[in-house]
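Participant: Can you look at this prediction? I've put the sequence above it.
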Amino acid sequence: MTGVRIAAAAAPFGRDLDEDFARIAALIDRARADGVRLLALPEACLGGYLANLDGGADGPPALDADGPEIRRLAELAGELVVTAGYCESDGGVLYNSAVCVSDGVVLGSHRKVHQPLSEDATYRAGNGFTAFDTPVGRLGMMICYDKAFPESARTLALDGAEIGVCMSAWPGSRTHAAADLAQDRWKHRFDLFDRARALENQIVWVSANQSGTFGDLRFVASAKIVDPGGEVVADTGVSDGLAVAEVDVAEALATARRSMAHLRDRRPEAYAPAGAPAG
């Protein structure tokens, strides 16, 4: 059996790209020293997230998908597979995007499909989910609110994803906020979604998140790795850090699916078409 060391980061990022790259370089160095092969960084780690979710917030710098910043990230990654979020500009249209890089090249990309609250005042929505091959296995990416929709991860799993990476800038509750972030109800939802998406699709789940505060938002951190049985095998809690675990991905999937294989046992003919009432 051959395991792969996987890390998910909980870290703060802001508008200063040089500072962001310095933090990313430090996280990559730390991961490399620990033998990590896959490192997931948070949503919007290049330039920071929105200052608030009320619409009209100051946004992050808009970057081209083939621009110098993404090339710089790909070079920093070296032999690691690294996923990271950024604000993508395509012909003047902005997307909340993620990229997967390794050895100086882009392996895959994703544009956030589901937009919470007033995020659509800044970004246009993406339109799909596609898995892709990497040196550590077939991988699928989501961004934050995407994971609240079972269809997102299920689409990736049906496309052969063995590892699901969700990059977030997930804040604590905006109303009735808990004094202790560990008890916050939005953190509780964040954790439930992570475990449910791993279990229902029987895949390895890697969840990175922003930490600290930015604008009006206080992020819940809680980066984690979840096995295909829905068990959390590494977790940063509400603090900065790296959640690191060694996983034999093929063996973990085979073990989880040996008796009850959720993808195999699906009955698509019994499911109502999207948007149609069940009757």
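Facilitator: That came through fine.
Participant: From here on, just use CA atoms for contacts and neighbour counts.
Facilitator: Fine.
Participant: A strand includes residue 18, no?
Facilitator: No. Applying DSSP: H, G, I helix; E, B strand; the rest coil, one finds residue 18 to be helix, outside a strand.
Participant: can you tell me how far it sits from residue 72?
Facilitator: Separation of residue 18 from residue 72 (C-alpha to C-alpha, to the nearest Å) stands at 11 Å.
Participant: now do residue 251
Facilitator: To residue 72, residue 251 is 34 Å away according to C-alpha to C-alpha.
Participant: Let me see the ranges of the helices in this structure.
Facilitator: 17-33, 68-77, 150-158, 185-201, 249-257 (DSSP state H).
Participant: how about those in JSON lines, adding mean neighbour count?
Facilitator: As requested, those are exported to JSON lines (neighbours: other C-alpha atoms under 10 Å):
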{"stretch": "helix 17-33", "mean neighbour count": "16"}
{"stretch": "helix 68-77", "mean neighbour count": "19"}
{"stretch": "helix 150-158", "mean neighbour count": "20"}
{"stretch": "helix 185-201", "mean neighbour count": "20"}
{"stretch": "helix 249-257", "mean neighbour count": "17"}
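Participant: this is the comparison structure:
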Amino acid sequence: MNDVTLSVASERFGRDMDESYATIERTIAEARRRGSALLVLPEACLGGYLPSLGGGDESEEKRQRRLQNLPPALELDGPEIARVSAMAGDMVVTFGFCEADGPTRYNAAVTVHGDGVLGSYRKVHQPLGENLCYSAGSEYRAFDTPVGRMGMQICYDKAFPEAAREIALDGAEIITSLSAWPTSRTGRAPNMADDRWKLRFDIYDQARALENQVVWIASNQAGSFGSLDFVCSAKIVGPGGEILAGTGVEPGLATATLDVQKAIAAARGGGMYNLRDRRPSVYGTLVDGDSMSRVDRVMSRA
């Protein structure tokens, strides 16, 4: 048996960096107590997320106020990332932050270990007005870790099947999806468990795991920040789409123990191996240069 224990968190992270470090340290300690080899923390752990998404008919005054309240921009090889790496020790820890590359900012994720950075990622798909604050990343790739081959996504990325498929085709056994996923901005449900954006969040998590037959680990922010209320719902999903552990609509830590390779082999060994049975030759509109113009034509008819 090659069982491994995996943990995923739904926790609140704001602008206070000392509070962020304390929450990370406390969560790592609890995950270590449970015997976890991997801990997945939310998007925007170090310094919090955006106070609002903006865009649309946002006034210039509101835009400037939002741009003056951005999270701290940190370098991938800077002391802040190294501090979390030291906390991780022999555990693999994935978390989100605002990455600085010269004057350019990215909504980013990094996977660390006591030995340093194992992999990094810059968010590709940007919702609403996030592009007013961050530049977009440009690639998906998997990387090797002590717990297996992994890949990372951030929040809105999970709405795009192509993104998870790209990572799975690069050999990822585990895909981590870090989020600051809020409740619906309109028509909110009295009970967060019934919120329609929370429902989308859960459907995407299970679908991405099932269609790629991988272990899918989805973290999320908790509580509120600015105008956003987060749905929590951190979870570990098996390669058959089954939820192995979750936090529900409360903050906390979800933990599951499984043999990752055995679970994937079982899902892919029943006659339906989705990655093998693809037919890329008939998927031309997904990748050809005219695909966006086709989308524009569809939108114009809507």
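Facilitator: Yep, that arrived. These numbers were taken from a predicted model, which means no experiment stands behind them.
Participant: now for the helices of structure 1, which one comes closest to residue 58 of structure 1?
Facilitator: Nearest to residue 58 of structure 1 among these is helix 17-33; the distance by C-alpha to C-alpha comes to 15.4 Å.
Participant: Quick one: distance of the closest one to the chain centre.
Facilitator: Between the centre of helix 17-33 of structure 1 and the centre of its host chain there is 17 Å, according to C-alpha atoms, centre = their mean, to the nearest Å.
Participant: go on, stretch 136-153 of structure 2?
Facilitator: Mean C-alpha position of stretch 136-153 of structure 2 versus that of the full chain (C-alpha atoms, centre = their mean) differs by 11 Å.
Participant: Which stretch of structure 1 is it matched to in the alignment?
Facilitator: Counting by TM-score structural alignment, stretch 136-153 of structure 2 falls onto residues 125-142 of structure 1.
Participant: With stretch 111-118 of structure 2 instead?
Facilitator: For stretch 111-118 of structure 2, the aligned range in structure 1 is residues 100-107, judged by TM-score structural alignment.
Participant: for that stretch, how far is the first residue from the last?
Facilitator: Using C-alpha to C-alpha, the distance between the terminal residues of stretch 100-107 of structure 1 is 5 Å.
Participant: Please identify the buried residues of stretch 32-44 of structure 2?
Facilitator: By neighbour count on 16 or more other C-alpha atoms under 10 Å, the buried set for stretch 32-44 of structure 2 is 32, 35, 36, 37, 38, 39, 40, 41, 42, 43, 44.
Participant: what's the most distant pair in the residues you listed?
Facilitator: The largest separation in those, counting by C-alpha to C-alpha, is between 35 and 44 at 25.0 Å.
Participant: give me every residue that touches residue 195 of structure 2.
Facilitator: 183, 184, 188, 189 (C-alpha atoms under 8 Å, 6 or more residues apart in numbering).
Participant: Looking at the alignment, what corresponds to it in structure 1?
Facilitator: Counting by TM-score structural alignment, residue 195 of structure 2 lines up with residue 184 in structure 1.
Participant: nearest to residue 122 of structure 1, of the helices of structure 1?
Facilitator: Scanning the helices of structure 1 with C-alpha to C-alpha as the criterion, the closest one proves to be helix 17-33, at 19.4 Å.
Participant: Next one: the residue lying closest to residue 159 of structure 2 once chain neighbours are set aside from residue 112 of structure 2, what distance?
Facilitator: Excluding its sequence neighbours, the residue lying closest to residue 159 of structure 2 (C-alpha to C-alpha, 6 or more residues apart in numbering) is residue 204, at 6.3 Å. According to C-alpha to C-alpha, residue 204 of structure 2 and residue 112 of structure 2 sit 26 Å apart.
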